[in-house]
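> This is the structure alone, sequence omitted:
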C-alpha cells in the first residue's frame, strides 16, 4: 500500500510493525496512528466480538488481522451506530498459545505487537490491520481486547521466505457455503482435524439471495432463516414476484457477512488458519459480469440486455473489503464499479507460486445473450437455459467467432469482447506465470477450465434405445408363442430384430428359421437370412440378436431375452436415431419428437464458466505451451461438485488437443449439488433418464426409501461402473435418506446401509438394468479429458504439495441427519478420493 492509500484508509486499514524489542503482553501500546489517538478507548465489560476474528493473506513478513466489535447490547447483525467510534487493542505473540485456541483466555508470552486500533461505525465496526515486520515461516497467535473483554485467541502462520527450500506445504481450499441449505459440519471437521498452513477460499462465501428456489431444501436447524434489512424482490421465470429477495444495499451485504460469520464453526476455521480469498458471483449477484446482473426476467432492459447496477456492485465490493481479511485496496474516490482490485499472488518458498484471479469484475458479457431468438419458439430466450446453461455449441461457436472477428478489426485485440480476465489482468497472469521460479504454479481459479460438453444426438439415441429394451423383450417373449418357432428363443430374437429393422412378420419368421438351420448345419447365417428375403441391414441385426441369445443360453431364457433385446436396441435403434435424429421412426414412435427436436446437437453444459470464454482459454493454454511453463494446476470452485481433468490447448481439436495443465474442482461446502440443479431442471423433460433414475428401496422396519441415482456423472463421462461401483456411488445418498428417516448414526446406520446395498447388488433391476444404463451412458465418452466426476456432493479439498507431486484429497461429507432436529452428522467425512499430479506431467491419477 503506498503512502497516499495508507493515509486514505488510516482510519480503517491500519498498519502495525512488529517490534524487534519484545515487550510483555499487557505493556504499553505502540504504532498508534493519529486517528486512533483521537478516539476514546473502549472500556468496561459490555463488548462482544460477534463474528470473532480472522487472519488473511500470509506473506513472509506480513499478515492482515480482522475483527468486528460492538456494544453487547447491539446484537450479532446490528447496524453500527454513527458517532460511537472507539479504539481497541491488538496483541500478537510468537509464543505458543495452542491450548488457548477456541477460548478468550489472555495471551501468554512476549508480544511482538501491542497496539491500539480504531473501530469506526462508518466501516460497520470492523477492524482491519496489516502487521508487517514478521518472521517467515513462523506461527503467531493474536488477540483483540475491547475494554475488559478479550476476543478468542487466533493463530496464523506466515509464508516461508521466497528462497526457502520446502519439503511440504499443506492447505485446504473451500467454496460455495450457502447458509440456507444442508449443513456446515465440514467447517467443524476442518478446525478440529486438519493440519494446514493456510486456507484458500474460491468464492461464494455468502449468497446474495434469501429464499430463492435453489435455497428451499433441507437445512440444519441452527441456521435460522435470514432476513435482509432491505432487499429487492426476486421474480420467477415468468416475471412474477416471489417471496425471495436479493441483497441490494450495503447494509444487505454487510448483514450476510455478519450472519454467515456468526457460525462458531466457520469462526473456528478463521481463528486457526489464515485465509487467502477471492470472490465469485454470489458475493454480488448470480452469474454476474462486471456490474451487470442476470436474474431471469428481473435483470433485462427493454432491449433484452442485462441491467447494470453500479451502486449495488460497489456495495458488494465494500462489504467484501470490510469483512474479508485481504491485503487489497478499496478506493471510494473512484466512482466506478471497478474501485477495488482483488487479483494478487503469493509465493511459498521455492515450492509454490499461488496466483489468485478475479473472474467477475472484468469479464465481458456472456457470448450468447438472453435476447437471442429461440428458433423453437420464435421468441427471445429470456432465460439462462440456452444462453448460459445447456448452450448449443454451434450457436456459441458462431457468436464467439463473430465477436472475435469484430474485436480484431476494431481494436486489434481479438479477446476484447470475449474475456473472463480482461486484458490488464490477463497480461498480469501471463507475467506471473512466466516469472514464477517456484516448482508449482497454482492458480486460484473461480470457475472450471474443463470442457463439459454433451452430444445431444448420442444422448437421445442412447435414451431411446434404453427405453425400447423392455418393449423388445416383451415382443421376443410374445413371439415364443408362435407355433412356427416352437418356443425357440434364438429364432424369436432374430424375428423381432428383423421386424424392428423393417421386415414383415412372415419374412422375418422365415429368416429366423433359416438362420437357425444354417447355424445348425455350420452354414453362413447371414447368407441364409438374405436368401430368406431380408436386406443386408436386417440380416445383420437378426443374426446379432440370434447370437446374443445363444451366448446367454447358460443363464436361462430371461437372460437370453434381455441380451437379445439390448442387442437390437443398441445395434439398430440407437444407430437409426443417430443417423436420422428427430425424423427417426423410433423418435416419432416415442411421442417426443417435438420435445426432443431441439436437442439433436452438441451442447456446452455451463457457459458461465470457462467453456463460455473458449477463445481466451485457448489463448492462455497456448501461452503456457509455447512458453514451456509446466506444473500448472488450477484449484477451482463454483460448480458444486468434484471434478478433475486436464486443460488442453484446444478442446475442439482432434482428440481434444494437447494437455497443458490440470484443473482440480472442489464441491461446495454446503450448496446443493450441480446434479441436484440439473435433476430438478430435467425432471419434466424427455432427458430425465440421462440425469437421474428414481430408485425406491423397501427397507424392513423403515418403509420405502427413494433416492435419485446420479446418472449425470456417467453422461458427462465417468468410467463405466461395475455393480460394486454403482452401489458405492449411492452409499452417501442412501445414508442420508436413512438418517432422515430416523435411523440413528453409528453402528445401526452403518449396518443398515450395508445390508440394503448388499440386497441391491443381488437385484436384477439394479445389477443388470441400472448398471447397464450407466454403462451405456458412460460409453458416450462425452468428455475424455475428465478423469474424475462426482456431480452430487458437498465437501472441500486438501492439497499436500511436495517438490515431486501435488496430492489433492477430495473430501465428500455426509448428509443431514435426524428428521426432527436436522443436524450436521457426527461422522462428517463420507468419502475421500485422491488425485495425484506428478511434477513434470500435465496429467493425473485417481485413487
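Sure thing, it's come through. What you see is a predicted model, and the numbers here were worked out from it, not measured in a lab.

> alpha carbons only for contacts and neighbour counts from here, please
OK.

> Contacts only, for residue 42.
By Cα atoms under 8 Å, 6 or more residues apart in numbering, residue 42 lies in contact with 86-88, 146-147.

> ok, and the closest non-adjacent residue to it?
Leaving aside its chain neighbours, residue 42 sits nearest to residue 147 (4.8 Å; criterion: Cα to Cα, 6 or more residues apart in numbering).

> quick one: contacts for the one you found?
When contacts are counted by Cα under 8 Å, 6+ apart, residue 147 touches 41-45, 47, 88.

> Kindly recompute the last result at 6 Å.
Going by Cα atoms under 6 Å, 6 or more residues apart in numbering, residue 147 touches 42-44.

> List just the nearest of those residues to residue 329.
Lowest distance from residue 329 to the contacts of residue 147 (Cα to Cα) belongs to residue 42, with 27.1 Å.

> sorry, back to before: quick check: the gap between the residue nearest to residue 42 and residue 69.
11 Å (Cα to Cα, to the nearest Å).

> Find the residues that touch each one of those two.
With Cα under 6 Å, 6+ apart, residue 147 and residue 69 have no common neighbours.

> Tell me how many other residues surround the residue nearest to residue 601 when sequence neighbours are not counted.
Of all residues not flanking residue 601 in the chain, residue 456 sits nearest, at 5.1 Å (Cα to Cα, 6+ apart). When neighbours are defined as other Cα atoms under 10 Å, residue 456 has 21 of them.

> Residue 456 reaches residue 605, doesn't it?
No - with contact defined as Cα atoms under 6 Å, residue 456 and residue 605 do not form a contacting pair (10.9 Å).

> ok, structure two:
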C-alpha cells in the first residue's frame, strides 16, 4: 500500500476516557435516535474493553466495542442494565475528529452482551481513518483503522502482522505492546485468543473463572479478562484485524462435533454442540466480525476471502468445524476419505485460488500444513491434530494448487508455540520433489512461557525435515512485508513473558522471491 505520512501514536494509553474525550460532532439524526441514552445511568465507564476494527473492504470496515462498566461481573453481562442501548459511532479522516465523514447508531442488546458490530460503508479505499463510540456522556478510546485498496489496484507494498496463542496464565502480552507501534495495514489472528482451561499459572495471572469454561457466562467472563489487558487493547486500536478461532477458543483439540478425545471421550456430541454455541457466541461478541459471521447456535461462518488490490488475496480457513476426529493410529493418516476442511470449504478454496489474480496468495491457517517428523531416526512419528494427521486431505490441496498453477502460494500458521519457515513439497518424502509454496509458522504471544531460541524438538525438526529452513521457539509475532518482487517475514521475538517490559528484536528475516516458490534465503 502507499502510506500517507502519519504521526505514529503510542496506543498504550487507550484504556481511559481521556483518549477519546474530544467533543462529539453534532448530528441531529443521531442525537434523536440515541436521545434516550442521555438519561441512562451507568455504574461506571462503559468502554473498559477498548475498541477494535476488522475485515476491511475498499469502502468500509466493521467497528467493534462492548459496553462493560463492570467487565468481570459474575453474570457475564459486564454490569450493564438489561435493556437495549443505542451506541453512537463516528469515523473521521483525522484523529482529532475535525473532519467526520461517517456516523451512525448501533443498537447494543443484552442478548449479545451489549457488543457493537457497526458495519461502515461509503469510505474511501486504501485510506487511514479514526473512529470512536459514545454512550450517554461517555466517549470511548479512539481507534485507528484502514480500508482495503480498490480491487485490482496496483500496489507497491503491503505490511501485515499475524499472531496466535495468548494464554493469559502463561505470560504477559508484551508482544502486542510492540506490535501496536508497528506501521501495519492489517493484523491477522489465527486462533487461541483465549484458553478455556482453569488454573492460576505461576506469574500471578490466574484465569477467571477459576475453572474450565463451559457456559456462555464462563466464556464471557474469560474474554473480558483477556480484553482488559492494555497491550492487547493497544494492538486492536492500532490497525484492523482479521480473526479466526482455533481449538482453545472452544476447547483443546476439538474436531467437528466431537470434544477432545483425551479427556472427554464419551461426551455426547449434542452436549458439545451446546458448548460450542456458547464459545462461538462469546467469540463473536468480543471480536470485530461482520454480521455474516454471527453464530447461529453451534454454527459459525469462519472461512472467508479478503482482497487487497492486486497484491494480496487472503483466504481465512476454518480447520476445526469440518474436520474428522483425530486418529489414534497414524498409519491411517493417508485415508482418502478423511477431511480437514470439508468438501465444501475445500472446493471453495481451490476455486478461489485458481481464479486469483493477486500477486501473493496467502492462507490464514490455524494448524501447520508442512510435514513434521517428531522423532530422531526411525520410525517417523507425526502429530495427529495437524495436517499430518490428514495427509490425504493435504495432498488434495497441494495437488490442486499445483494443477491450477497458483503463483506465490503462502501459508501463515499459528498454534505450535514455535516459529518455522518451510518449503511446501508435493512429496515430503522426497527432498527433490517440487516446491509449490512456503509456510511461515508463527510462535505464540505468551503460550508456553518464556521459550528459548532452540529446544530439543527444534533440533529434531531441522534434522529430520529438510524442507524446514528456520526454527525458533521464543515468543512474539510475525510481520510480513509484501512487494511486487519479493515478500519477507520478520520473526519478532521477546526474551521473556513471565514479567512485563521485555524488549523486542527481529530474530530472523525470511525471504521469498515472486515466481520462485519456497524460501529464498534467511537473514538471521
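That came through fine. Remember, predicted model here, so these are calculated numbers, not experimental data.

> Take the contacts of residue 42 of the first structure and keep only those in helices.
Cross-referencing these against helices under DSSP state H gives no overlap.

> so how far is the host helix or strand of residue 270 of the first structure from its chain's centroid?
Taking DSSP states H and E as the criterion, residue 270 of the first structure maps to helix 264-272. Put simply, helix 264-272 of the first structure sits 22 Å off its chain's centre (Cα atoms, centre = their mean, to the nearest Å).

> ok, average deviation of that helix from the second structure?
For helix 264-272 of the first structure, the mean deviation from the second structure after alignment is 0.9 Å (mean Cα distance after the TM-score superposition for the first structure).

> What helices and strands are in contact with that helix?
Packing partners of helix 264-272 of the first structure (3 or more Cα pairs under 6 Å, 6 or more residues apart in numbering; DSSP states H and E): strand 154-157, helix 185-193.

> which part of the second structure lines up with it?
Using TM-score structural alignment, helix 264-272 of the first structure lines up with residues 230-238 of the second structure.

> So which residues make contact with that stretch?
Counting by Cα under 6 Å, 6+ apart, residues outside stretch 230-238 of the second structure touching it are 11-12, 50-52, 143-144, 176-177, 180.

> what's the answer for stretch 276-294 of the second structure, then?
53-54, 64, 115, 216, 219-220, 250, 297-298, 300-301.

> three-state assignment of residue 408 of the first structure?
When classified by DSSP: H, G, I helix; E, B strand; the rest coil, residue 408 of the first structure comes out as helix.

> so what corresponds to it in the second structure?
Aligned partner of residue 408 of the first structure by TM-score structural alignment: none.

> circling back to that earlier point, taking the contacts of residue 42 of the first structure one by one, which sit in strands?
86-88, 146 (DSSP state E).

> In JSON lines, list those along with distance to residue 365 of the first structure and neighbour count.
Formatted as JSON lines, these follow (distance: Cα to Cα, whole Å; neighbours: other Cα atoms under 10 Å):
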{"residue": "86", "distance to residue 365 of the first structure": "44", "neighbour count": "23"}
{"residue": "87", "distance to residue 365 of the first structure": "44", "neighbour count": "25"}
{"residue": "88", "distance to residue 365 of the first structure": "45", "neighbour count": "21"}
{"residue": "146", "distance to residue 365 of the first structure": "46", "neighbour count": "26"}
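
> Now residue 487 of the second structure: which helix or strand?
strand 486-494.

> What is the corresponding segment of the first structure for that strand?
Using TM-score structural alignment, strand 486-494 of the second structure corresponds to residues 805-813 of the first structure.

> Would you map the strands across the stretch 151-300 of the second structure?
157-163, 186-189, 241-243 (DSSP state E, counting those that start in this stretch).

> next one: the stretch 551-700 of the first structure
Counting by DSSP E, counting those that start in this stretch, the stretch 551-700 of the first structure has strands at residues 602-606, 632-636, 642-648, 659-665, 692-699.

> And for the stretch 351-500 of the first structure?
Remark: strands assigned in the stretch 351-500 of the first structure by DSSP E, counting those that start in this stretch are 352-356, 373-374, 379-380, 389-392, 440-445, 453-455.

> and the longest helix for the first structure?
helix 456-479.

> equivalent range in the second structure for stretch 431-442 of the first structure?
Using TM-score structural alignment, the partner range for stretch 431-442 of the first structure is residues 351-362.

> Now do the SS call for residue 31 of the second structure.
Assigned by three-state DSSP, the conformation of residue 31 of the second structure is helix.

> and it, how far is that from residue 333 of the second structure?
60 Å.

> Quick one: map residue 64 of the second structure onto the first structure.
By TM-score structural alignment, residue 64 of the second structure lines up with residue 66.

> can you list contacts of the host helix or strand of that match?
Assigned by DSSP H and E, residue 66 of the first structure falls within strand 62-68. The contact list for strand 62-68 of the first structure (Cα under 6 Å, 6+ apart) reads 49, 53-57, 125-132, 134, 325.

> Just the residues you listed: which are in strands?
Secondary structure from DSSP E places 53-57, 126-132 of the contacts of strand 62-68 of the first structure in strands.

> Most widely separated two among those residues?
Greatest spatial distance among those (Cα to Cα): 126 and 132, at 19.7 Å.

> Give me the more crowded residue out of these two.
residue 126 (22 against 18).

> spatially speaking, which residue is in the middle of the second structure?
residue 189 (1.4 Å; Cα atoms, centre = their mean).

> which residue lines up with it in the first structure?
Using TM-score structural alignment as the criterion, residue 189 of the second structure maps onto residue 201 of the first structure.
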